[in-house]
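Enquirer: Turn this into a model:
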Amino acid sequence: MKIVKLFTLTFIFNILISFNIRSQGFNENSESTIQFIDSLANAQYPATEPGLTLLISRNGIPLFVKSYGLSDILEQYPLTENNVFAIGSMSKQFTAVGILLLANEGKLNLSDNIKKYLPQYNTHGKDITVKQCLTHSSGILSFTEKEGFDSLFTLTLSKDKMIEFFENDDLLFEPGSDFSYSNSGYLILGMIIEKVSGMDYNQFIRKNIFEKAGMTNTYFYGEENIIPVKAIGYDGRGISTYKETSQFFSGWTEGAGNIKSCVNDLLSWNNFLISGKLIPEDLIQEAFKPNILPGGLNSNYGYGWNVTMLEDKKIIRHGGAINGFLSDAVYLPEDKIFIVALSNNTGKSPDKLTDKIVLKILNLNSADPDRIAYDKNSFDLYEGSYEVQRDGGRLLKNYTNDKQCRFIFVENDSLKLQRTGGGLFTLLQYDKDKFFIESSDKRFEFVRDGDGKVSALDVSSYPVTFGLTDLCIRSDAERPKEREIITVSQESLKNFEGEFELQPGFNLKIFTENGELFVQATGQEKLKLYAESNNKFFLKEVDAQVEFIQDKDNSVNKLIFTQGQQMECIRIK
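Expert: Sure thing, here's the model as predicted:
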């Protein structure tokens, strides 16, 4: 819905107040820290695109508040600190605290089987507890990644129908034995809150949390018409391709991601929670403690928060991703620092920004590790294939039954990594058995058994790993053979040149340069195309192919772009 245009004076005033640095500093180098943060955010979120609002506080007092970019591309409204964003999975902490409120009142126990409250739910004969849903150790797959969900997320369905969509699927693992991030588990927790409290989920959270915390500018999905200053969510990359997103049916997000808020309200929430006025200190600390799995595995996840250690500092964090919006919030309890970043641009990751802010504030290195010379004597031990177990905090089998591997091999005296369907990367060594990719947050460690043989590849993220690390087990899968590249005439390459529409506003431009053929997607870098036949080409950076469809007169009016699925692109120029 278009927003009525305000007076020009109000527009200018919003620009002036969108940058607000409060009086207290971060440390003795506060001015340089502020300049560093501001330059990072400005570079990532230009004024002409959907953007981000950033708040940083210490001891509960805002130190830095600034907005970057637009809340509405059509009307060219700038973002301000009062804009309301969908916060996605950051909502889970409110559900978790709602459960803890009921537990503190003696109305439920975290060790209760969920069938006590949802007797019709299919647990496949297993005991699945409330705590296991809180810690993503229930084994229940996440419905958002299940095949078929794309056709359902905008539909108005009863809770019973939503539960039917995933409850009969096999559990991913024995409850309590592993970790796999599950929106389904938090949908179930929201239903348990309703069952135990006798209140609608939204009513319970608003009465028991929002109102008590003084969150006066926070709402739920489905309440868009009463939000006074909302940000519009956009998907895409590049100013010409940003588009407003379709909205989830609010029932799907309930408990897992249905809250919309602003940076100031989220600071009020964090302040109120840690004050101990809502739930006792011991319950707060329980929520902020990572769940330990059998064998001593640290899941890095508590109740609604990701909980990790960075050097000797505890990091309490959760982000969110929902159509058109991304969010991230970090709390550093020892330093009493809270950082929250809300964005209406899914083309750019706010967590990359908050990572750098955390490292800067804690005076930790944000650059790549210092590289050391390869231990080439170990290359033979490293080479091989390693089966991917999890991705993005979820077990891979939540997404697909297809096996995926990370292939390690030596090429030109360097160690290379390529994932199934992914690009080719050079691994650089920084310690014994430890490697990184230049300008990437990924870290790779080869795991040895008692005999010194490499049995697995452990993949983590720096500075913070979400959930369990991905322990890739050595397998016997063969690395795909390199494709044979052929030479195609310059006349044929010129015939392929043009612009082809992949989807409205997102095109593939095909052009020649210095006798070679390139493809460039809207808003992205150009990539070289390699010929494997007279009309079929592939990319080396990603597992993608382009097939030019020629008519009887050899004219090319469409192409087939394949990356996981086939997409027909019609020539528009």
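
Enquirer: going forward, measure contacts between C-alpha atoms and count neighbours the same way
Expert: Fine.

Enquirer: and F11, helix, strand or coil?
Expert: helix (DSSP: H, G, I helix; E, B strand; the rest coil).

Enquirer: Contacts only, for it.
Expert: 77-78 (Cα atoms under 8 Å, 6 or more residues apart in numbering).

Enquirer: For the comparison step, fold the sequence that follows:
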Amino acid sequence: MASRWLVVLMTWLACAGCARPAKTPDPAPTVDGLMADYAKPDGPGASVVVIHDGRIAFSRAYGLAEVQTHTAATVETNYRLASLTKQFTAMAVMLLVADGKLRYDDRVVDVLPGFPDDARQVRIRHLLNHTSGIWDYEDFVPENSTVQVKDADVVRLVAQAGRMRFEPGTQVRYSNSGYAVLARVVEQVSGKSFAVFLRERIFEPAGMRGTVAYEAGISTVPRRAYGYAPEAGRLRPRDQSPTSAVLGDGGVYSSVVDLAAWDRALEKHTLLGEAGQREAFASAPLPGGASAHYGFGWFVDQDAGRPRLTHHGETCGFTNAIVRYPAQRLTVIVLTNRAGGEPWRIAQSIANHWLEAPGREPWPFESMANSR
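Expert: Okay, here's the model as predicted:
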């Protein structure tokens, strides 16, 4: 009798074992394969992080943060984020709105002295979601310029156009100018420099200890990655350009470890309440029922019915990408210190490793003109 119950028990345990869900495959071979081009021992590299279910599920670095000194990249290496900066600029504005010091429908001309009068109908909201119609300041910076443009210069450069691209709110066109102007709005309304505001209201509360809005001669970047770009068949130093000193559209340096802390702050609403933050993740509507596929600092779309938030960043010597699936609590970030490449495709492929149904391409930015 005892032996019969033993057989039954063994059979039940075997079936129970069969019913257990399969263990998630080790991501390292997949990620290493995708990052192979950045893993060369004598070239610029990259750092990667995957945040899943509120914790860092995978992180790794490849290649060099600085080729000349043979300094290896680590997960704490700080890269220039380029347009991934825009999510912090947007958060700064949202915090001022939450403080009651600013409204999304305020006219920029009423908030910021010197904003061109021909753009008098541009609202704060239009700048945030790229529906302002103002021209990109980079169109007015000579290629051979040796003087770096700063956020304060952008208003003057935009005014040179003398006209708008389109009526505010009627179209979407990616504009670095909008986010440089927003940095100036933050300074005007808060009475603090943009870099100080970000540090005090975002980076420190979120636990982003190494992140900085870099200003030459004022701040330093710890564990800094230096940028490189292909030239004559080789990757050569190319860390700065005439527009590298503009902070609002792309001047923040950060690491994948700090960005994991940022992701955690977004999920836990550490900086801003859920209702206020939700607006950042809502795509701006356009006339006729169309969507801008952009919220406040994030591209927004649906991927197989799943809300997806993305952004890429490209600037002198750096190319980066982030993808977030809020409902799946999944975020993938890829930072690189070289021009070129498509880290957004890598980030999506890594995300697919965790998703039951693989995500799709393209990301929304690929159909929007003048992305950076």
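
Enquirer: May I have the TM-score of the superposed chains?
Expert: The TM-score (TM-score structural alignment, normalised by the length of structure 2) is 0.86; 347 aligned residues with a Cα RMSD of 2.3 Å.

Enquirer: Would you agree A287 of structure 1 is in contact with W305?
Expert: Yes: between A287 of structure 1 and W305 there is a contact under Cα atoms under 8 Å: 7.4 Å.

Enquirer: out of those two, which sits in the more crowded spot?
Expert: W305 (28 against 24; other Cα atoms under 10 Å).

Enquirer: Trace the more buried one over to structure 2, please.
Expert: For W305 of structure 1, the aligned residue in structure 2 is W298 (criterion: TM-score structural alignment).

Enquirer: isn't that match right up against R308?
Expert: No: the criterion here is Cα under 8 Å, and W298 of structure 2 misses it with R308 at 9.6 Å.

Enquirer: mind listing what the residue nearest to the spatial centre of structure 1 touches?
Expert: The centroid of structure 1 falls nearest to A321 when counting by Cα atoms, centre = their mean (5.8 Å). When contacts are counted by Cα under 8 Å, 6+ apart, A321 of structure 1 is found next to 87-89, 327, 346.

Enquirer: so what corresponds to it in structure 2?
Expert: By TM-score structural alignment, A321 of structure 1 lines up with E314.

Enquirer: start to end distance for stretch 326-333 of structure 2?
Expert: 14 Å (Cα to Cα, to the nearest Å).

Enquirer: in structure 1, what residues pair with it?
Expert: By TM-score structural alignment, stretch 326-333 of structure 2 lines up with residues 333-340 in structure 1.

Enquirer: now swap in stretch 251-269 of structure 2 and tell me
Expert: Under TM-score structural alignment, the match for stretch 251-269 of structure 2 is residues 258-276.

Enquirer: Of all the residues in that stretch, which ones are buried?
Expert: Residues of stretch 258-276 of structure 1 classed as buried: 258-269, 271-274 (neighbour count, 16 or more other Cα atoms under 10 Å).

Enquirer: now, which of those lie within strands?
Expert: 259-261 (DSSP state E).

Enquirer: Go through the residues you listed and say which is closest to I205 of structure 1.
Expert: Among these, I259 lies closest to I205 of structure 1 (Cα to Cα), at 10.0 Å.

Enquirer: among the contacts of A321 of structure 1, which two are most distant?
Expert: Across the contacts of A321 of structure 1 (Cα to Cα), the longest gap, 14.2 Å, separates S89 and T346.

Enquirer: ok, the two, which is more surrounded?
Expert: A direct count of neighbours by other Cα under 10 Å for S89 of structure 1 and T346 places S89 higher, at 26 against 22.

Enquirer: Okay, the counterpart of that one in structure 2 and S190 of structure 2: tell me how far apart.
Expert: Under the alignment (TM-score structural alignment), S89 of structure 1 pairs with S83 of structure 2. With the distance defined as Cα to Cα, S83 of structure 2 ends up 23 Å from S190 of structure 2.
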